[in-house]
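*Asks:* Structure for the following, please:
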Amino acid sequence: MTVTSRTPLQSDLEQLPHLLQLALQESQDFLQALPEQAAHPGLSIPTPEPLSETGLGAEAALSRFIQRYRHTLSGSAGARYLGFVVGGSTPAALMGDWLVGAYDQNLSNETTGATAVEREALGWLRTLFGLSDAHKGSFVSGATMSNFVGLAIGRQWVAHQKGINAALEGLQGLNVQILSGAAHSSVFKAASMLGIGRKQIRQVALLPDREAVDISALETALQQMKGEPCIVVANSGTVNTVDFDDLNLIVALKERYNFFLHVDAAFGGFAACSPRHQHLVDGLNDADSITIDAHKWLNVPYDSAMQFTRHQFLQAEVFQNAGAAYLGTVTENPDFNHLTPENSRRFRALPAWMTLAAYGKQGYQEIIERNVESARNLGEKLGKTTPFELLAPVRLNVVCFTLKNASSMQDIQAFLHLLHQTGEVFMTPTVYQGRAAIRAAFSNWRTQDEDVERVFQALVQTAEKQNH
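*Replies:* Model prediction:
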């Protein structure tokens, strides 16, 4: 009689409760060490190994990962990771994300209640951002994909204005112009992917010493369109200085000029959560499409963002799965698989639903206001310290500054290299008004006053070390 040995997969199924407990323990170990973990690790990447012929089994695979790669992971979930604009994961969001993997739902159509969770979460987010029910939304993978979807809808709108259905007929003869003051790099990427072309983005003059568009210059650019439809991309929170275009004045221009208004509010849109700052996004409700990120200030795990639009019928024209009966037909309330580039969509809405349900409006108001105060606190300290120079007012949650003696990006990079070696903080370089600079972005729910003080001391000590 032949005895068939169990495969690693069969053994792991029998040991699944034990394996999940191991994952829980590793998660706890990582998160408990996070307050003192290096914000930016000194990387020592192991040499790739060949794939196992028979498989290690899940427990051995976890051990191998911890041994070989755990030390290379950053503290990006922690309080002093100020690079890019990265939130962490609130406890409720993390809990939701664990369940996403366990539930493993297919959100392509209405065959699961997971789609109802997504619609409810989107309704809560509309309330949070002060949007009306006219704005329909969906979850996508990040702000880049949200901008892509918004500009795809805008492209279809421009095409309709010219009597063309670009989704059916293609782009032959269709010229789409995009006007923007300080468009994010993802807008250029989206223009490239959509066949609009990066060169079709016209940069409109900014206000002096600002990243906000000059409304007079925008009106001049619209006049030069001579009635041709176009897309205007406005900013609610630029990456360097969190500057805001005046949405009310831009919306007023729609009475005289023919354009589709897309607002990139990836993280600045969260100003709506705070009575202190919500004036910055006045007019957001009048946008034709909106980008808002979730793995920034909503503090849910990567990868997650939302897109909203007043023109869901155009969105469905672009993204519908025509001719695939098993995916359903486009109705007045389309399934999500007719609204985004992805047919295969993970249950991204659950972490958002969980954290919104857990902490509500007041919870997010507190996070936003505390992060803004942290940024202002650091900005005030740096403004009074000899080695540093603020390059712009701290308008919301980003501090844009430089070293007074820095003459090039090389000097900034050298400083950041020394700073990151301390493990205390991680920041990213930028260029602002022609000057090499540094950005410190506060968007993590964990960050407290004591973290700001540690960051400041690390900056000062690094500057002293560099000067000596």
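*Asks:* only C-alpha atoms for contact and neighbour calcs from this point on.
*Replies:* OK.
*Asks:* now the strands for the stretch 251-400 of the chain?
*Replies:* For the stretch 251-400 of the chain, applying DSSP state E, counting those that start in this stretch gives strands covering 259-264, 289-293, 305-309, 388-390, 398-403.
*Asks:* Could you pull out the buried residues of stretch 31-42?
*Replies:* Buried residues in stretch 31-42, counting neighbours by 16 or more other C-alpha atoms under 10 Å, are found at 34-35, 37-41.
*Asks:* TSV for those, including secondary structure and distance to residue 393?
*Replies:* Formatted as TSV, the buried residues of stretch 31-42 follow (DSSP: H, G, I helix; E, B strand; the rest coil; distance: C-alpha to C-alpha, whole Å):
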residue	secondary structure	distance to residue 393
34	helix	31
35	helix	29
37	coil	31
38	coil	29
39	coil	26
40	coil	27
41	coil	31
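*Asks:* farthest pair in the residues you listed?
*Replies:* 35 and 41 (13.7 Å; C-alpha to C-alpha).
*Asks:* Quickly list what's touching both of these two.
*Replies:* Common neighbours of residue 35 and residue 41 are not found (criterion: C-alpha atoms under 8 Å, 6 or more residues apart in numbering).
*Asks:* next up, for comparison:
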Amino acid sequence: MHPLLQHDKQQQKDILNHAVQLAQVYLEQQESFPPGRNIPDLVLEDMPEKGTSAVQALEYFKQHYASQITNSAGPRYFGFVTGGSTPAAVAGDWLVSAYDQNACGSNDSIAPQVERQTIHFFKQLFGLDEIYFGSFVTGATVSNQIGLTLGRQWIGEQQGKDIAVEGAYSISPIKVFSATPHSSILKSMAILGLGKNSLVRIDTLPDREAIDIAALERELKAAQQPVLVVANAGTVNTVDFDDLEAIGKLKSKYIFWLHVDAAFGGFAALSSRYAHLMRGINFADSITIDAHKWLNVPYDAAMQFTRHKKTQLKVFQNSAAYLGDPEKSPDYFHYTPENSRRWRALPSWFTLKAYGREGHREIVERNCDVAYSLGEKLKASAEFTLLAPVRMNVVCFTLKHAGITFDDIRAYLNAVRDDGRVFFTPTLYKGIPAIRAAISNWQTEEADGQLAFDVLTEVYQAIRHTFATTSVHIQTI
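*Replies:* Model prediction:
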């Protein structure tokens, strides 16, 4: 064994203590550490011939990199839809690395059994029928990709073709119907060879991002062949929900695969205030839900669910003889894209076990309360325009000035970022350059929402001269 490896093996406890100390410094600064920053490109170094030891590597990291980490896991990072990591989830994730299990086998380790237990928790959490099969994947993009892959296989079977064996070229082109699909849907369509141009955008309800059911039915009737329908359980701009129950009932009249993208909106099921939005979820053939968003576990962790386990096996079965019969040994490498799988279920198990349904319900409802309060402040302000009702945890708004461009919004948000107290990301809402505040961190409190509004106002007042001065006539909510 190399002397440095031998040394570090003997010093493992000391190495872990150094890592804990470094992590603790970061965690203790989460109230003041900048949630967004602009880091210059790194000057790349040459690969060292000789190493220095793990402790020395930690020290180098501490001196050169640690102070430049973005506090995206903190309470005032409102960009994208980003959670943090609860204390229990962090503990679970550290153990994932220490145990280094390949969570694919059924009985050779407790790891895949814990994944099955965690999936069972989630099915109860989201009110899913017991028939659903689920597994952990890297994120919502891969989960959406799996859902569309299964839908593609199913449509092939409607035409008497096995796409997993014969290929997608053996069937006629597949159409995907959706009103406001997330960008990962289009990415998945490109990867799968469905083609982005196969998306048929269905009209939304007036002043909504939710699908117009009548318009969807017209398109289904005109299709005259099986299609994929992607429904939203929480759009990223306004957390709008398609009527899942109404869409599901159309399956009695038309032949289509229903995929529900509930990446973060699925957590509406935890609260009696919002659970009605998930009504009809059990009509879904496949479902995406993300854990590293509103469950607040470390990246990467999402789940995919389907009512069609046998279809999933046809697509993902690993044919290596030494892996055995999947019916006798239902290992995850027969049902997911990966043959080697990180034990990414463990942080979710830890946080669900530590805080239960009640604890995670409190996070959801508190985040939604902060979002609603921020929305009310923006609605009443002279500087901002609320573009959509605050339905749950996302606030969509813009500057109340004529001629505002997307570049103006970016410049404004760069100034907000450089202030160092809060962070937001830009978006487009129905063609309007806008700002999205996504509040999904377990630590975020009302005071953080108030500070966010104060920073938005202060920065606007400081740079307003760079924008046009005529008020824009955008309908307020």
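*Asks:* Closest one of the buried residues of stretch 31-42 of the first structure to residue 425 of the first structure?
*Replies:* Closest to residue 425 of the first structure, out of all of these and judged by C-alpha to C-alpha, is residue 39, at 5.2 Å.
*Asks:* What's the average distance for the longest helix anywhere in the first structure when superposed on the second structure?
*Replies:* Secondary structure of the first structure per DSSP state H: the longest helix is helix 349-383. Once the two models are superposed, helix 349-383 of the first structure sits on average 0.5 Å from its counterpart in the second structure (mean C-alpha distance after the TM-score superposition for the first structure).
*Asks:* Would you mind giving the residues in the second structure matched to that helix?
*Replies:* Residues 345-379 of the second structure are where helix 349-383 of the first structure lands when matched by TM-score structural alignment.
*Asks:* just to revisit the earlier point, tell me the buried residues in the longest helix of the first structure?
*Replies:* Going by 16+ other C-alpha under 10 Å, helix 349-383 of the first structure has these buried residues: 349-356, 361, 364-365, 367-379, 382-383.
*Asks:* which residue sits closest to the most centrally placed residue in the first structure in space, ignoring its chain neighbours?
*Replies:* Among the residues of the first structure, the one closest to the centroid is residue 293, at 3.8 Å (C-alpha atoms, centre = their mean). If the residues on either side of it in the chain are set aside, residue 293 of the first structure comes closest to residue 305, at 4.1 Å by C-alpha to C-alpha, 6 or more residues apart in numbering.
*Asks:* what separates the aligned residue in the second structure for the one you found from residue 287 of the second structure, distance-wise?
*Replies:* Mapped onto the second structure by TM-score structural alignment, residue 305 of the first structure lines up with residue 302. According to C-alpha to C-alpha, to the nearest Å, residue 302 of the second structure and residue 287 of the second structure sit 11 Å apart.
*Asks:* These two - which one has more neighbours?
*Replies:* Comparing residue 302 of the second structure with residue 287 by neighbour count (other C-alpha atoms under 10 Å), the higher total belongs to residue 287, at 30 against 26.
*Asks:* residues in contact with the more buried one?
*Replies:* Each residue near residue 287 of the second structure by C-alpha under 8 Å, 6+ apart is listed here: 143-144, 147, 259-262, 304-306.
*Asks:* Also residue 178 of the first structure?
*Replies:* 200-202, 230-233.
*Asks:* Return the subset of those lying in strands.
*Replies:* Mapping these onto strands (DSSP state E) picks out 201-202, 230-233.
*Asks:* Would you write out the PyMOL command that picks the buried residues out of the contacts of residue 178 of the first structure?
*Replies:* Buried subset of the contacts of residue 178 of the first structure, written as a PyMOL selection, criterion 16+ other C-alpha under 10 Å:
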select buried, resi 201+202+230+231+232+233
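*Asks:* What is the nearest of the contacts of residue 178 of the first structure to residue 101 of the first structure?
*Replies:* Using C-alpha to C-alpha, these come closest to residue 101 of the first structure at residue 233, 35.6 Å.
*Asks:* Test my guess that that closest one contacts residue 265.
*Replies:* No. Applying C-alpha atoms under 8 Å, one finds residue 233 of the first structure not in contact with residue 265, separated by 10.3 Å.
*Asks:* follow-up on the earlier one: could you tell me which residues touch both of residue 302 and residue 287 of the second structure?
*Replies:* Contact criterion C-alpha under 8 Å, 6+ apart; residues shared by residue 302 of the second structure and residue 287: residue 143.
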